[in-house]
Every structure is written in structure tokens, then in C-alpha cells.
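Colleague: Okay, predicted coordinates and the sequence, questions at the end:
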Amino acid sequence: MFSVSHIHHVAIICSNYQTSKKFYSEILGFRIIAETYREERQSYKLDLAINPNQQIELFSFPSPPERPSRPEAQGLRHLAFAVDDLESCIKHLNQHGVITETIRWDELTGKRFTFFADPDDLPLELYQL
């Protein structure tokens, strides 16, 4: 039987490693677990803890191709983070120069959410529990 307990990690390739490292670790507050530079690939790999069970792996590669984000492209649509206080998270992001969309309501669940983008314009969502 195939059984999954949770998502372990999401891997993201960034265009500017230092900018994305600051965004995910300092602005979003994800704890750095490990940072590795792989000389043979000229690539960084940064492991970030979202919580004890989930991580983001942030990669840098020389000259990665751009990925379309908008209009919505085929493939992974967005990455959503569950939050308890949507307004305080939006305020925090805005204070750090991160633009957030207007708060919307999920018609199916009745929950509130908003979108914002990382430094490479990848769509990220805050979803209030």
C-alpha cells in the first residue's frame, strides 16, 4: 500500500541566491537547517525548516531558465502557507516591501487567503486556518 504522512519538502530554484536566502529566512522566518555549496555544480543548496516536518530546499544554479508564473502556467500552481493571523502576516510582509494582493474568500471552504510573490515572482499564498 502507498501511504504518505506529509509533504517533506518543496524545492525551489532561484535566480539570485542571496536575495532569495534573505527572503525565505529573514522575511518569511524559515529556520536555516543547512547551507551547502557544491563546487562541481557552482550551486548552493539551502535547507529551510517551515516546521518540524516540512522544509524548503532553495537551490541556485548558474543561468537557470525562467519559468512563467502568470498567466497561470501548466504545472505547480502555487505554494500555500497556513497561518493563524492573516492580517499580521500581511502587515509583516508589507513592512518588508513585499506586495500582497487583496484578501479573498475561498468559496468552497469559507477561509480567507491572499497571494504574494517571492523574489523570482513565484506565486505564494497565505491561507488562514
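Modeller: Okay, I see it. Residues are numbered from 1 along each chain as shown.

Colleague: alpha carbons only for contacts and neighbour counts from here, please
Modeller: Noted.

Colleague: What segments of this structure are helices?
Modeller: Here the chain has its helices, by DSSP state H, at 17-22, 86-95.

Colleague: would you turn those helices into CSV with distance to residue 115 and mean neighbour count?
Modeller: Shown next, in CSV, are the helices of the chain (distance: least, C-alpha to C-alpha, whole Å; neighbours: other C-alpha atoms under 10 Å):
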stretch, distance to residue 115, mean neighbour count
helix 17-22, 17, 16
helix 86-95, 10, 15
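
Colleague: how about the ones you listed, which one is nearest residue 32?
Modeller: Minimum separation from residue 32 across those (C-alpha to C-alpha) falls at helix 17-22, 9.2 Å.

Colleague: if we can go back for a sec, please convert the helices of the chain to a markdown table, extending it with distance to residue 125.
Modeller: Listed next are the helices of the chain as a markdown table, based on distance: least, C-alpha to C-alpha, whole Å:
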| stretch | distance to residue 125 |
| --- | --- |
| helix 17-22 | 17 |
| helix 86-95 | 11 |
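
Colleague: Pasting the second one now:
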Amino acid sequence: MPKTPIQSIHHVAIICSNYKRSKFFYTAVLGLTIIQETYREKRDSYKLDLELNGQYVLELFSFPSPPPRLTRPEATGLRHLAFAVADLEEAIRHLEQYDIPTEPIRIDELTQKRFVFFEDPDHLPIEFYETLSFG
């Protein structure tokens, strides 16, 4: 099998329904840092480039009247966005400060690591995956 030319994942792109609300969620709540914010007048669209710990990770787009997500994570396409966290309880407490509910904590049956799901303002499933080991 030939060696892949792919070096790494470059970014994830998300289209939001309310740019101001989603910008607050990804920057203030999740703590991503703005690299660049661009308004594209011809498209009546914003593009927000975000980084995490100095690494470009997310493009947030706004478009006039985007169609809603059709189904939950089991639909074909992007299933969810996952972020590594060192302490899951601390991460959940952080979300609670913003009144963001989480599902019950789950255990990954393959790694025995703990994780939890919650939603962004457009109901995109987001996962916090704990990187600490308790075994």
C-alpha cells in the first residue's frame, strides 16, 4: 500500500444558524481563540477561523437561512466533534456555568476512558473525551 500524502487533519468546518450565538459558544464557552474573522458581503456570510492551543482547528461559517441538521449523530456525515480534556468533571462544571446540559458520563468500552456529549447552539453533538487514566 502506498504511503498517504495526508499529514494531519487541518480543520473542521461548521455552518451555524446564529453567528453571534455560535461565536460566543466556541470562543467564550469552549475557549477557542480567534485567528481571523471575515465578512464576505457578496455571500452575506461570516467566516471565523479558530485555533486551540496554537493549532488551527475550526472554521465557523454563517450563511443566510441554512437548512437545519436533519437527524441526530447517526445520520451519514459528520457524527460529532470531540475535544480532549484532562478532567471530565471539571469540564462538565465549566459547561454548567453557561447552563449547558450534558448527557450522563459514558465509558468507552475499548479504552475504558470516560466521555460525555453535549450540544452546540445548533444541536451539533460535541464530545469531551477524558485523557486521564483512572485504572
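Modeller: Received the coordinates, thanks. The model shown is predicted, which means the values in this text are computed figures rather than measured ones.

Colleague: where does the TM-score land?
Modeller: Superposed pair, TM-score by TM-score structural alignment, normalised by the length of structure 1: 0.95. Supporting alignment: 129 aligned residues with a C-alpha RMSD of 1.2 Å.

Colleague: Mind checking which residue lies nearest the centre of structure 2?
Modeller: Among the residues of structure 2, the one closest to the centroid is residue 81, at 4.5 Å (C-alpha atoms, centre = their mean).

Colleague: Skipping its backbone neighbours, what lies nearest the counterpart of that one in structure 1 in space?
Modeller: Under the alignment (TM-score structural alignment), residue 81 of structure 2 pairs with residue 79 in structure 1. Leaving aside its sequence neighbours, residue 79 of structure 1 sits nearest to residue 124 (C-alpha to C-alpha, 6 or more residues apart in numbering; 5.0 Å).

Colleague: Translate that neighbour into the numbering of structure 2.
Modeller: For residue 124 of structure 1, the aligned position in structure 2 is occupied by residue 126, per TM-score structural alignment.

Colleague: cool, and residue 66 of structure 1?
Modeller: Using TM-score structural alignment, residue 66 of structure 1 lines up with residue 68 in structure 2.

Colleague: Same check on residue 34 of structure 1?
Modeller: In structure 2, residue 34 of structure 1 lands on residue 36 (TM-score structural alignment).

Colleague: correct me, but its match touches residue 46?
Modeller: No: using C-alpha atoms under 8 Å as the test, residue 36 of structure 2 is too far from residue 46 to be in contact (10.5 Å).

Colleague: Give me the more crowded residue out of the two.
Modeller: With neighbours defined as other C-alpha atoms under 10 Å, residue 36 of structure 2 and residue 46 compare such that residue 46 has more, 19 against 11.

Colleague: need the contact list for the more buried one.
Modeller: 19, 37, 38, 39, 40, 60, 61, 62, 63 (C-alpha atoms under 8 Å, 6 or more residues apart in numbering).

Colleague: so what corresponds to it in structure 1?
Modeller: Using TM-score structural alignment, residue 46 of structure 2 lines up with residue 44 in structure 1.

Colleague: Residue 85 of structure 1 versus its match, what's the distance?
Modeller: Distance of residue 44 of structure 1 to residue 85 of structure 1, computed by C-alpha to C-alpha, to the nearest Å: 33 Å.

Colleague: Could you do residue 114 of structure 1 as well?
Modeller: 12 Å.

Colleague: and if you look at residue 45 of structure 1?
Modeller: For residue 45 of structure 1, the distance to residue 85 of structure 1 - C-alpha to C-alpha - is 30 Å.

Colleague: Looking at those two, which is more packed in?
Modeller: residue 45 (19 against 12).

Colleague: ok now do that one, which residues does it touch?
Modeller: Applying C-alpha under 8 Å, 6+ apart, the residues near residue 45 of structure 1 are 35, 36, 37, 38, 57, 58, 59, 60.
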